[in-house]
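S.K.: please find the sequence and the predicted model below.
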Amino acid sequence: MVWTGTWVAERLGVELIGGEELPALLGLALRRNPKRAHLLVSSVLGKHVPQRPSVVYGSGLGLGVRVRELLGDEEAARSVVLGYAETATALGHAVADGLGLAPYLHSTRRPVAGVARAGGFEESHSHATSHLLLPEDPKLLAGGGPLVLVDDEFSTGNTVLNTIRDLHARYPRERYVVVALVDMRSGADLGRLDAFAEEIGARVDLISAAAGTVRLPEGVLEKGRELVAEHETAHAAPAAVDGTPAPVRVALGWPEGLPDGGRHGFTPEHREHLEEALPALAARIAEALHDTGTETRPGADGRPAAGERPGAGGRPGTGDRVLVLGFEELMYAPLRLAGALEDAGHDVRYSTTTRSPVLAVDDPGYAIRTRIVFPAHDDPADGPGERYAYNVAGAGFDTVVLVVDSAADTPELHAPDGLLAQLSAHVPRVVLAVVPAYEPAVTSSTPTVSEAPERSSMLPEPLRGPAFSSYAPEEVGWLLQDLSGVELEAPTEEREEAIQSGGAHYAESLPVEYQPSARYQELFHSALDSSAARMARAVGTVTETVLAELPLRRGRHGRDPQSRGPVLVSLARAGTPVGVLMRRWAKARHGLDLPHYAVSIVRGRGIDANALRWLAAHHDPADVVFVDGWTGKGAITRELADAIKEFEAAEGISGFDPEIAVLADPGSCVRTYGTREDFLIPSACLNSTVSGLISRTVLRSDLVGPNDFHGAKFYRELAGSDVSGAFLDAVAARFDEVAETVDVDVKELLAADRTPTWEGWAAVERISEEYGIHDVNLVKPGVGETTRVLLRRVPWKILAKRGADADLAHVRLLAEQRGVPVEFVDELPYTCVGLIHPQYTRGATGADGKAVVSQ
């Protein structure tokens, strides 16, 4: 077979690297996708490229046999197979068939009312990302035997590992097997599977038909976008065939009670039932292949009226070229019907429609030659939209047999612009076969999944390192979406003007990442050396306070006070290093392995409600402890309290405590803190390079939809400057020496009156008036906030407390580098305060070429 990847390879410099078998299995195409421009197109999957059904089914069957050989007959009989929607639903079925006695379930993007959800996860680079697991039998995934996960392609491994991590927390087991047609991991990803297996304490094997990798040149995403924009209107489908008859409907006589696929589970007994029925089902389709009658016209509701025609006509010919076309997730039933027709001597190919928008280019070196576009016809959960059938038009088929389930047999399917009309315009004969959509018995709960809002299980699993952030995967899960491929940075002066003019919110863009000079790096390391023990003491104090007071928190919400440890939820990104350190303290001192997540909160916009929904679906909200680095004037403290109140009113979910635990509380804004001194926390000195290489969070309507987490970027290119791990290790190394002091601090704190006085807020209001700013949002108190002003904003001046030189070295250096005056004052409640003047004028510069402000 000629490799259909040269068109993309020549224009983008993409290389397919692997054995001789790889080009026979894969082609290349381009698609509109903000995270991955190229698409690996399988020639044996039966999705985008029509293929003989025996080849498609045989590929999965052979992989299933290999899994059985790996596990042995006894373990194979105890296993469960899980396939991924939409592309791998039939592949997973075939693997289960090869295993022999294994039940099968595939994920779905179609919610079904009343069916309890056994989980959900996110496919990071897919066009339609959210997956649901909806087994009819809630115990299907709860057994202890091996779980076999099947996907068409194993690249970064994020989707599969996220699935295993989620299911392992609910239904732990000793063994997993990952199956893919192709293993396309990069060298950087090859070790992740073993590390992940060690992390969860289970064995994870990988089986694939071929292995290789794709070498992507720099800038490939942007070049891919440009190519798609250039060519997407230039390659239309071939001209329609004139005078074609209307589609013919065939009554399949599908066996009653037989599921149409594995959306709700497919057992070995179901498989036997299908095998017995296949010859008769295929015979009914064969009878209709040469029927030239017309389809029964729709009734008033748009559906075909009563009296379906079973098909008529003479002997079916075997010389005609027939395509059996499945429908999105409905891949297995059409595949087996196509295989039965092939066994009967027909010249058959098989493929399915898809949600994925791929560029079509009529070139022999390109995998997707033609594209038929039609409106969705299955009342999808994500709303109306386009769907696609590739390599059907102009492919020389005499007949297309379209197989859909009854849920998709809608007026939209039969509409003038619907799929049937589109197919009839390009193929001489169209036959419609409808499989009844299986309706499972309604269940109300599962043994291990807590009740959650309807949308929660549609949300993705947390991002984890090393794929997202330089932190180890167990240190933190980021409830964010990865926007690394999006250009979000803007010059500081442009951002400041837009923010102050009201033209943009600060969370809609990112500042250019500050690259510290050698002198500044020396200051950071010096500050870390001198303050590591002070940091460790504050970490220990706040962690022990949280552990001591958690039963009181739970009691306020009617929960069991002694149920389990807290769930740490840090406010990204300043809170994340603190959350990691608190987790390390709890593990070192108490042997507690605390869950830790990072979420986004945006001043004026509130906390990420989707992140709260995810947390409520996976943990008791009363266990959640929000964590931040420090308080300034307390704006985020108030923001969180207001956001939690609004969330509870809107969602009906109670139990989240809005109190924040912070390392330092110089503004006296919270009850739970490590210290109220305003000292230099070294993690405030830098941006992403001390926070796992993650940017500040982003909330912009064109990037973050109603069902998305807020976004952030992973600055992989800054790995050479990353000190995130060194910072954590330096502080954690001092835990033992401060342990006794921490015990004394905590006893004193628990006995003291820690009611917030909000003296910091009062001071900010006073400073705002004294300096003529009249906007408390432009007054940034404390060492941490002042540092942020100097790194991210356009500062006017710095107020420094006289005599606080020890914590001001890095502030003075940054101020010197940016030409910002430092004014020393008495009676300042903070070590320093950064001021941003509201009358900042873009373009004005001083003698040194730096931006200045006018009053």
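M.R.: Cool, the structure landed.

S.K.: going forward, measure contacts between C-alpha atoms and count neighbours the same way
M.R.: Noted.

S.K.: remind me, longest strand of the protein?
M.R.: Scanning the chain for the longest strand, with DSSP state E as the assignment, gives strand 203-215.

S.K.: what sits up against it?
M.R.: Strand 203-215 is touched from outside by 14-19, 21-22, 63, 66-67, 174-186, 193-194, 197, with contacts defined as Cα atoms under 8 Å, 6 or more residues apart in numbering.

S.K.: same question, stretch 100-112
M.R.: Taking Cα under 8 Å, 6+ apart as the rule, stretch 100-112 contacts 76-86, 89, 92-93, 96, 130-135, 262-268, 329, 380-381.

S.K.: looking at the contacts of strand 203-215, which are in helices?
M.R.: Under the assignment DSSP state H, those contribute Leu22, Leu63, Arg66, Val67, Leu193, Asp194, Ala197 to helices.

S.K.: spit out the contact partners of the first one.
M.R.: When you say that, I think you mean Leu22. Applying Cα under 8 Å, 6+ apart, the residues near Leu22 are Ala210, Ala211, Gly212.

S.K.: next one: the last one
M.R.: Counting by Cα under 8 Å, 6+ apart, Ala197 touches Arg203, Val204.

S.K.: how about the fourth one?
M.R.: Under the criterion of Cα under 8 Å, 6+ apart, the contact partners of Val67 comprise Ala76, Leu99, Val177, Ile207.

S.K.: tell me the one of these nearest Ala664?
M.R.: Val177 (46.2 Å; Cα to Cα).

S.K.: just give me the neighbour total for the closest one.
M.R.: Counted with other Cα atoms under 10 Å, the neighbours of Val177 add up to 19.

S.K.: second structure for comparison follows:
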Amino acid sequence: MSQYIHLTAGILKIDLHKSDLSLDYLLGFASRINPKRGYLFVSKVLGKHIPCKPSIMRGIYNRLAALLPKVSDPVIFIGMAETATGLGAGVADSFVKLTAYGDVVFQHTTRHKLSAAEWVCFDEIHSHAPSHILYQPLPALWQQFLKAKTLVLVDDEISTGRTLTQLGRELIGKLPNIGSVILLSIVNWLSATQKQAIQESFARAVSFINLLEGTFSFIPNVGFKPVLPKKVKRLQPTLQARQDIGRRGMNMREALIIKGPYPKRHNVSVVGTGEFLFQPFLWAESLEKEGFNVLFQSTTRSPIQVGDSIGASLCFKDEYKEGIDHYLHNPPCGREIIIAYELAKLAANHNLPEQIGGSIWGVNG
């Protein structure tokens, strides 16, 4: 049976084909401030635009990891910035914890310019901030990449598959031993025809792992004319950003674990910033295990219309001094707030702590 979602930007029609968890459990919906794509599937379990308990996020990681077939290692997980920087690392982490695989490496694409050689660079068609860069892995991990037999490409949602296919084909051309490719996501909107085309394009074994499958169509509201954000600037000269948290790869059995500040109140929100998600998530998860009532969420480059699943939104300039608007959707209220930065000095560039009264957790490194 079709489901109709009425948004400010138009009407989504959704037909589900498979669902391990309900549509309502996994997704909310909102309107993009983007003429290329007026709708947005807003994950309730990602810890991005909607605050989420770390235990629920870990449950999603475990479910997806458990669905992965027996594969040949070394296994490479690649997460797409910015939403799958945390998801990809989380699933890779759960995969290591749930299995006997020891040779598992994770890396994510980034929007940032680093002092490292670019490996793959491409654009995401419908994104407000299109440039993706995958940097040359750290020297200590290079042999694992070259020997890798299984490539797992991770995104929170797959609608056309074009971006992941483009990335996968680029990587296969550089990693000669890849024998199988897995496209892993929370939600998959690909038709059977689209899946077949992707399988044929890789010319090797391809599988799809997800928790919900279906198809959708969108009827735009011609009267919806959002005020568009200023055009995103291209990447600035080299930024001072960490290279040991996923942008150049990390061995999941040796992943950096960073302890954050201990909360003073029972109800606490941990806020990751931009691509810095996995380490703050691990700290939030540990606090929840100690008995704190913890919610996790993170800032984003994505402008979203307030309404539907977005109750409120804050806008501020990025912490890297690129002059780019960032957002915190559904900001915390009535909770102690801890804002995590990958480098302590970045907090001085950010007025988010002033806007929400949060304390700063800046990592030294």
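M.R.: Here it is on my side, so go on. Treat the numbers as computed from the prediction; the structure is a model and nothing was measured.

S.K.: ok, back up a step: restricted to buried residues, select the contacts of stretch 100-112 of the first structure in ChimeraX.
M.R.: To isolate the buried ones among these in ChimeraX, judged by 16 or more other Cα atoms under 10 Å, type:
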select :76,77,78,79,80,81,82,83,84,85,86,89,92,93,96,130,131,132,133,134,135,262,263,264,265,266,267,329
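
S.K.: so which of the contacts of stretch 100-112 of the first structure are in strands?
M.R.: Those of those lying in strands (DSSP E): Val80, Val81, Leu82, Gly83, Ser130, His131, Leu132, Leu133.

S.K.: how close does the spatially closest residue to Leu256 of the second structure that is not a sequence neighbour get to Glu275 of the second structure?
M.R.: Leaving aside its sequence neighbours, Leu256 of the second structure sits nearest to Ile245 (Cα to Cα, 6 or more residues apart in numbering; 6.7 Å). From Ile245 of the second structure across to Glu275 of the second structure, the span is 9 Å (Cα to Cα, to the nearest Å).

S.K.: try Leu228 of the second structure
M.R.: Relative to Glu275 of the second structure, and taking Cα to Cα, Leu228 of the second structure is found at 23 Å.

S.K.: who's in contact with the equivalent of Gly265 of the first structure over in the second structure?
M.R.: Aligned counterpart of Gly265 of the first structure in the second structure: Gly249 (TM-score structural alignment). The contact partners of Gly249 of the second structure, taken as Cα under 8 Å, 6+ apart, are Val105, Phe106, Gln107, His108, Pro137, Leu138, Leu141.

S.K.: I'd like the residues you listed as JSON lines, with secondary structure appended.
M.R.: Listed next are these as JSON lines, based on DSSP: H, G, I helix; E, B strand; the rest coil:
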{"residue": "Val105", "secondary structure": "strand"}
{"residue": "Phe106", "secondary structure": "strand"}
{"residue": "Gln107", "secondary structure": "strand"}
{"residue": "His108", "secondary structure": "strand"}
{"residue": "Pro137", "secondary structure": "coil"}
{"residue": "Leu138", "secondary structure": "coil"}
{"residue": "Leu141", "secondary structure": "helix"}
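
S.K.: may I see the PyMOL selection of the buried members of those residues?
M.R.: Of these, the buried ones can be selected in PyMOL as follows, counting by 16+ other Cα under 10 Å:
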select buried, resi 105+106+107+108+137+138
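
S.K.: residues near the counterpart of Arg63 of the second structure in the first structure, how many?
M.R.: Under the alignment (TM-score structural alignment), Arg63 of the second structure pairs with Gly62 in the first structure. When counting by other Cα under 10 Å, one arrives at 17 neighbours for Gly62 of the first structure.

S.K.: swap in the one 10 residues further on?
M.R.: Here the count is done by other Cα under 10 Å, and Gly72 of the first structure has 12 residues near it.

S.K.: on that earlier part again, for the contacts of Val67 of the first structure, work out which two are farthest apart.
M.R.: Largest separation among the contacts of Val67 of the first structure by Cα to Cα: Ala76 and Ile207, giving 14.6 Å.

S.K.: quick one, what contacts Asn351 of the second structure?
M.R.: Phe316, Lys317.

S.K.: and Ala712 of the first structure, what's its match in the second structure?
M.R.: Per TM-score structural alignment, there is no equivalent position to Ala712 of the first structure in the second structure.

S.K.: ugh, typo on my part, it should be Trp478 of the first structure
M.R.: Taking TM-score structural alignment, Trp478 of the first structure has no aligned residue in the second structure.

S.K.: give me the distance between Trp478 of the first structure and Gly575 of the first structure.
M.R.: Noted for Trp478 of the first structure: a distance of 12 Å to Gly575 of the first structure, by Cα to Cα.

S.K.: lovely, talk soon.
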